[in-house]
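> Structure for the following, please:
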Amino acid sequence: MCGIVGAIADRDVVPVLVEGLKRLEYRGYDSSGIAVVDPDSVRRVRRTGRVAEMEHAAVHEDFHGVLGIGHTRWATHGGVTEANAHPHISHGELALVHNGIIENHEEQRARLTSLGYVFESQTDTEVIAHLIHHHMSSGQDLLVALQAAVKELTGAYALAVVSRREPDRLVGARMGCPLLVGLGEGENFLASDVSAIISATRRVIFLEEGDTAEIRREGVRVFDGRDQQVQREVHVSDVSLASLELGPYRHFMQKEVHEQPRAIADTVEAVIDAGGFEPTLFGANAEEVLRKVKGVQILACGTSYYAGLTARYWIEAIAGLPCNVEIASEYRYRDAYADPDYLVVTISQSGETLDTMEALKYARSLGHAHTLSICNVPESAIPRASELVCYTRAGAEIGVASTKAFTTQLAALFQLTVVLGKLHGRVTPEQEAGYLEQLRMLPGSVQHALNLEPQIQAWAERFAAKQNALFLGRGLHYPIALEGALKLKEISYIHAEAYPAGELKHGPLALVDAAMPVVVIAPNDRLLEKVKSNMQEVRARGGELFVFADQDSNFTASEGVHVIRTPRHSGVLSPVIHTIPVQLLAYHTALARGTDVDKPRNLAKSVTVE
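Prediction:
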């Protein structure tokens, strides 16, 4: 969702702010703006729509400055208007940008209105700007005023603030939303994502919950929630500029779909190099923890939730442990039963997904002692809050629709499954060797599936005119049907639903007619004959079938039945292979319909609000 970038330097920071906002576009937004401090005022430019429109306005208005902040907004409080766009200014002298949601904003708005403050927007963010200004009016400096103001806020926030009164520093605060400090030479930065400042520096400090920070040209100070100065570790980011560029591809989604063989290979590299599935993949004390757990509770949202659903089949069948999978935003608000002997596994691409983070906190409050996170972003909030960690090594994922993050999550969850199976005596050395060989072959099998793109593109031309679609799968492949339906609706805006194929006759069959394409995930496994029976139900009602089958499945294309064969059946890792064609189908259908593939309407990459 929303993105923040701030800079203080001896050079003009406007190009830094604009470039940073462009690199944050992938997070999802509907307006953008920058503010710079000059000797006499705080200047601001805001626009709805793309960053390029705001950039054009900044050039036209001759924006320059050595201290400034920028923001991309995804509307929560108030509509998509220029008045609601960030930065927000108080009394012409203080500018602020904010990610997150302030839950007590109405109470604070009423209080500030009674003190004479006039509100120009419908946002919760403007409340924070006026609140900080109110504290400065009582004689506090900018940093102290910020520290006082955040103590009066309830909710989640990442803040960057500048003031005309203090043109030599930038201040920030973090609670529940990511914020980091970038360290340069004679210049320093503040950002919600390292990609925003990667062209200026790779040295970063990840702020922790409750931290505030003061950023000057000559140095940085960080304070904890008690306003005591603390030292936070400096990290060197391994995000590459190449991963943030399109290269020869038309869209980031297409690029990231094609990066999956490499991403999966990187994710499983440690297992392959070790010649086996070792508990140390997840941390130094992982063997002690994983050996004594009696079950697994998975918490995730969106695509990550579907990865968890796939893992449930693996964990119960291979490791012999009970496994529950829940949507994090539901789990955190119900009176859940907690077994302290269960391992809580959270899955998040960004490591900052608010619902998942809060669900993890809730699980721990219920008595869950053992936690493991599967994440793509080192040092993000969820891994830091977890006992054990597995990084998926997918590299930067820019497209809003998750692709390589999903398949690498599956690879990581499979590794966890086999480790649990070994420690609980369910996986023999011979079976482990077999699973290792399947992992070794997986990147090549994914590449073979990518080679089906021309055939899938031809299907997409037929899908482009449709308004609805059904996806069917059974067993391990039902979550892949769910993922295929999600991808299609996310980026092509075609309404799509997924069902276990056996449920077709219990209701969804009423929707089937010649206008309703039905996509079937039909691998050559023990449920194949059952899936064929479900397909006959569709054909008997005049439905058109689009079947993703394995190379060794006995399927014949005919009128109303279209078949594309993926590589030979890949056993328990077959869901990873069958993910590729449904991703490509969604991508090329969206392309044919002319939608914004990388930035679908109303959606954001990193969801840091409820």
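> CA atoms for contacts and neighbours, from now on please.
Will do.
> thinking residue 463 is in contact with residue 589, fair?
Yes. Under the criterion of C-alpha atoms under 8 Å, residue 463 is in contact with residue 589, at a separation of 6.2 Å.
> Between the two, which is the more surrounded one?
residue 589 (28 against 24; other C-alpha atoms under 10 Å).
> nearest spatial neighbour of the more buried one, skipping sequence neighbours?
Residue nearest to residue 589 in three dimensions, not counting chain neighbours: residue 460, with 4.5 Å by C-alpha to C-alpha, 6 or more residues apart in numbering.
> ok, that neighbour touching residue 592?
Yes. With contacts counted by C-alpha under 8 Å, residue 460 reaches residue 592, the gap being 7.2 Å.
> Quick check on the two: which one has the bigger neighbour count.
Legend: neighbour count by other C-alpha under 10 Å for residue 460 and residue 592, higher for residue 460 (21 against 17).
> Report the contact partners of the more buried one.
Listed by C-alpha atoms under 8 Å, 6 or more residues apart in numbering, the contact set of residue 460 reads 585, 586, 588, 589, 592.
> If we use 6 Å, what do you get?
Counting by C-alpha atoms under 6 Å, 6 or more residues apart in numbering, residue 460 touches 585, 588, 589.
> what does residue 592 give?
Contact analysis of residue 592 by C-alpha under 6 Å, 6+ apart lists residue 464.
> ok, now residue 374?
Each residue near residue 374 by C-alpha under 6 Å, 6+ apart is listed here: 347, 390, 391.
> how about it, secondary structure?
Here residue 374 is recorded as strand under DSSP: H, G, I helix; E, B strand; the rest coil.
> separation between it and residue 281?
Distance, residue 374 to residue 281, by C-alpha to C-alpha, to the nearest Å: 11 Å.
> list the residues that contact both of the two?
Counting by C-alpha under 6 Å, 6+ apart, residue 374 and residue 281 have no contacts in common.
> Show me where the stretch 401-550 of the chain has its helices.
404-423, 429-450, 453-463, 478-492, 528-540 (DSSP state H, counting those that start in this stretch).
> now swap in the stretch 201-350 of the chain and tell me
252-258, 260-274, 286-292, 302-314, 328-331.
> can you put these in JSON lines and add mean neighbour count?
Below are the helices of the stretch 201-350 of the chain laid out as JSON lines (neighbours: other C-alpha atoms under 10 Å):
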{"stretch": "helix 252-258", "mean neighbour count": "22"}
{"stretch": "helix 260-274", "mean neighbour count": "19"}
{"stretch": "helix 286-292", "mean neighbour count": "17"}
{"stretch": "helix 302-314", "mean neighbour count": "23"}
{"stretch": "helix 328-331", "mean neighbour count": "19"}
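> Please give the structure of this sequence too, so both can be compared:
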Amino acid sequence: MCGIIARIGENGAVDELMTGLRNLEYRGYDSAGIAVANEHGIEVRKREGETDALHALLSESPIDGPIGIGHTRWSTHGRPSDANAHPHTDDDGRVAVVHNGIIRNHDRLRNELVARGHEFESETDTEVVPHLVAASLDEGLDPEDAFRAAIERLEGSYAIAMIAEGYDAVYAARSGSPLVIGLDDDATYLASDVPAFLEFTEQVVYLEDDDVVVITDDGYRVTDLDGAALDRSSEVVDWAAGDAQKGAYNHFMRKEIDEQPVALRQAIEGRIDDDDRVDLSVFPNGELAEIDDVVFVACGTSYHAAMYGSRLLRRRGIRSTVARANEFAYDPLPVDEGTLIVAVTQSGETADTLASLRAAVGTDARTLAVTNVVGSTAAREADETLFIRAGPEIGVAATKTFSSQVAALALLAERIADEQEAVPLPVADGGLDRSQLLADLRRLPDAIESVVASDDALRLAERYRDADSYFFIGRGVGYPVALEGALKFKEITYDHAEGFAAGQLKHGPLALVTSNTVVIATFTGRNDEQTIHNVQEAKSRGAPVIGIGPESSTAAREAVDEYLSVPDVVPELAGVLANAHLQLLAYHAAELRDRAIDKPRNLAKSVTVE
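Below you'll find the model as predicted:
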């Protein structure tokens, strides 16, 4: 959840630390702080609130030094406050620490340290770390060995960075939370995510669980928990610095909605050959022929993309189920050697999804990560990885990654079907027209560009801004789109929004429908007549209905009060286009309410704690 940045090199560190914190604010914005090492020792500045509050504090009380660490917090232990903000220090201010994760045995460690005379100033789990280090320093250990001794005492998940008085180094370790090194000629960086330092360098080193790193002016040294040297080579990320900046946009979310045509092109490019065969180089030919069923595990928006992908597989005659990752890890489905477990996670660091992935270890099932981040934990731990190629996504509300995930899963479904020579239902019986699907998949970027450019949702956001509730309904692939539309709406507007399978409306939710409940119905071109019946049930209770569906669907258009059209594509892909309208509807509704669109309350982008 939280964001870590560290920097060591020539000149002052504060400006670059602040840039890193601003770039990481999507990971947490309850409080922020930095600590630098200089001739005076270690100086700390931290403040409750967003990074602007910290910037104001630094203007009033400046500090400087060539070595520093910074942190932007998403609260887990202790309310947002100046005292609970990171960095945390020991009693004498000899070391300063920033931390992402949860230290599960912090109560026991705190009690032990208090009994030894240590005084604590915060409610956080993190503060035990500098005190543990200080206790080892008192026993004569140097900072690196003291840091290792502290790490060995911790239970839970963590990414930790530390500086020590009188030492020109940053000490760090990770277990269950991401850390990546950035290499430049004049400085070396450490962060929770690449966008933190992307405008300074594109040369990165991804750290793995149980890595301990020491960063100095001379570079970096990585060892395991026992001190044995590890080889962690560098690579160049293919993201440009501008990809992680808003540019002329007011919000990252709107920028990333508009980037969907490019993201989809990148997701599809080079993966469909001239003979209409799907080429996913991650799988050698024939490797998927023996897969009997596919089990998706995911959370949030990725869960909705997984639901969408599961329906595409079932259309191709392949058994598929979807499980919420935060349940699968503790209540797993039966799997065997014919099972492919697909972990869908934008960041590749989602704690619940990683737990589900690890639950498959020791079984005969194969695992596949569908993720956006090269070098992520999911990419390293799964047997295979399918990258969605969406580029960096900064807005907390996922947009372009959902579209790219669905496109990647559509390609996966076709690849599995090809290898198994699966026989879909006849088109007349609701089956799949494969050649048309691939043709429409190729033109999906242009189709979604036309939806985004039209932006007809603004007028409807204004018209229905005073509604009490917003119900999203859909059938088939329209159902996960309804869930995703409701999720986007509630997380950035803070208004009540729910998603339902269209047929579920009359099994309870209809009792909540009034003339001040807006119903948003997704039509895909398949089974629309049943969805129209559900729309009529809502309208008969006085609810205004917005329809989103194919341009040519006269029946759907006539059944609703307002209609947002999408280009005609096969039903399997119509949901991706409808979802762009729903993203814009949520965006404009939030803007009209003056919400913090990129940083909605209580939420963070990367959920790295369970």
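> With both chains overlaid, what TM-score comes out?
Overlay of the two chains. TM-score (TM-score structural alignment, normalised by the length of the first structure): 0.96; 602 aligned residues with a C-alpha RMSD of 1.7 Å.
> quick one: which of the helices of the stretch 201-350 of the first structure is nearest residue 419 of the first structure?
helix 286-292 (8.2 Å; C-alpha to C-alpha).
> got a list of contacts for that closest one?
By C-alpha under 6 Å, 6+ apart, helix 286-292 of the first structure touches 279, 280, 423.
> now these: which count as buried?
Buried subset of the contacts of helix 286-292 of the first structure (neighbour count, 16 or more other C-alpha atoms under 10 Å): 279, 423.
> Looking at the contacts of helix 286-292 of the first structure, which is nearest residue 208 of the first structure?
Closest approach between those and residue 208 of the first structure, by C-alpha to C-alpha: residue 280, at 26.1 Å.
> quick revisit: residue 488 of the first structure: which of the contacts of helix 286-292 of the first structure is nearest?
Using C-alpha to C-alpha, those come closest to residue 488 of the first structure at residue 279, 36.8 Å.
> distance of that closest one from residue 374 of the first structure?
From residue 279 of the first structure to residue 374 of the first structure the distance is 14 Å (C-alpha to C-alpha).
> before we move on, what about residue 15 of the first structure?
Counting by C-alpha to C-alpha, the separation of residue 15 of the first structure from residue 374 of the first structure is 35 Å.
> how close does the nearest residue to residue 223 of the second structure once chain neighbours are set aside sit to residue 213 of the second structure?
Among residues not flanking residue 223 of the second structure along the chain, residue 229 sits closest, at 4.3 Å (C-alpha to C-alpha, 6+ apart). From residue 229 of the second structure across to residue 213 of the second structure, the span is 10 Å (C-alpha to C-alpha).
> More neighbours: which of the two?
residue 213 (26 against 14).
> which residues touch the more buried one?
By C-alpha under 6 Å, 6+ apart, residue 213 of the second structure lies in contact with 171, 172, 221, 222.
> tell me the SS of the second one?
Translated: residue 172 of the second structure. Classification of residue 172 of the second structure by three-state DSSP places it in strand.
> still on that earlier bit, pretty sure the residue nearest to residue 223 of the second structure is touching residue 221, no?
No. Counting by C-alpha atoms under 6 Å, residue 229 of the second structure does not reach residue 221; the two are 7.7 Å apart.
> With distance to residue 4 of the first structure added, can I get the helices of the stretch 201-350 of the first structure in TSV?
What follows is the helices of the stretch 201-350 of the first structure, written out as TSV (distance: least, C-alpha to C-alpha, whole Å):
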stretch	distance to residue 4 of the first structure
helix 252-258	21
helix 260-274	28
helix 286-292	36
helix 302-314	24
helix 328-331	25
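> Which among those helices is found nearest to residue 507 of the first structure?
Judging those by C-alpha to C-alpha, what sits closest to residue 507 of the first structure is helix 302-314, at 22.4 Å.
> Can you list the buried residues in stretch 395-404 of the first structure?
Across stretch 395-404 of the first structure, burial judged by 16+ other C-alpha under 10 Å covers 395, 396, 397, 398, 399, 400, 401, 402, 403, 404.
> circling back to that earlier point, so of the contacts of residue 460 of the first structure, which ones are in helices?
In this view, those that belong to helices under DSSP state H are 585, 588, 589.
> Identify, from those, the entry nearest to residue 572 of the first structure.
Nearest to residue 572 of the first structure among those: residue 585, at 22.9 Å, using C-alpha to C-alpha.
> and the residue nearest to residue 589 of the first structure, what pairs with it in the second structure?
Structural alignment places residue 460 of the first structure opposite residue 461 in the second structure (criterion: TM-score structural alignment).
> and the gap between that match and residue 175 of the second structure?
In terms of C-alpha to C-alpha, residue 461 of the second structure sits 44 Å off from residue 175 of the second structure.
> next one: residue 203 of the second structure
22 Å.
> The two: which has the busier surroundings?
residue 175 (20 against 17).
> Tell me the secondary structure at the more buried one.
Secondary structure of residue 175 of the second structure, per three-state DSSP, is strand.
> go on, residue 12 of the second structure?
Under the three-state scheme (three-state DSSP), residue 12 of the second structure adopts coil.
> Just give the closest residue to it, not the sequence neighbours.
Nearest non-adjacent residue to residue 12 of the second structure, counting by C-alpha to C-alpha, 6+ apart: residue 66, 4.5 Å away.
> same deal with residue 470 of the first structure?
Looking at residue 470 of the first structure with C-alpha to C-alpha, 6+ apart, the closest residue is residue 518, at 4.7 Å.
> For that neighbour, list the residues it contacts.
Residue 518 of the first structure sits in contact with 469, 470, 471, 545, where contact means C-alpha under 6 Å, 6+ apart.
> and the gap between it and residue 387 of the first structure?
43 Å.
> Likewise for residue 498 of the first structure?
Separation of residue 498 of the first structure from residue 387 of the first structure (C-alpha to C-alpha) stands at 35 Å.
> Who has more neighbours out of the two?
A direct count of neighbours by other C-alpha under 10 Å for residue 498 of the first structure and residue 387 places residue 498 higher, at 24 against 18.
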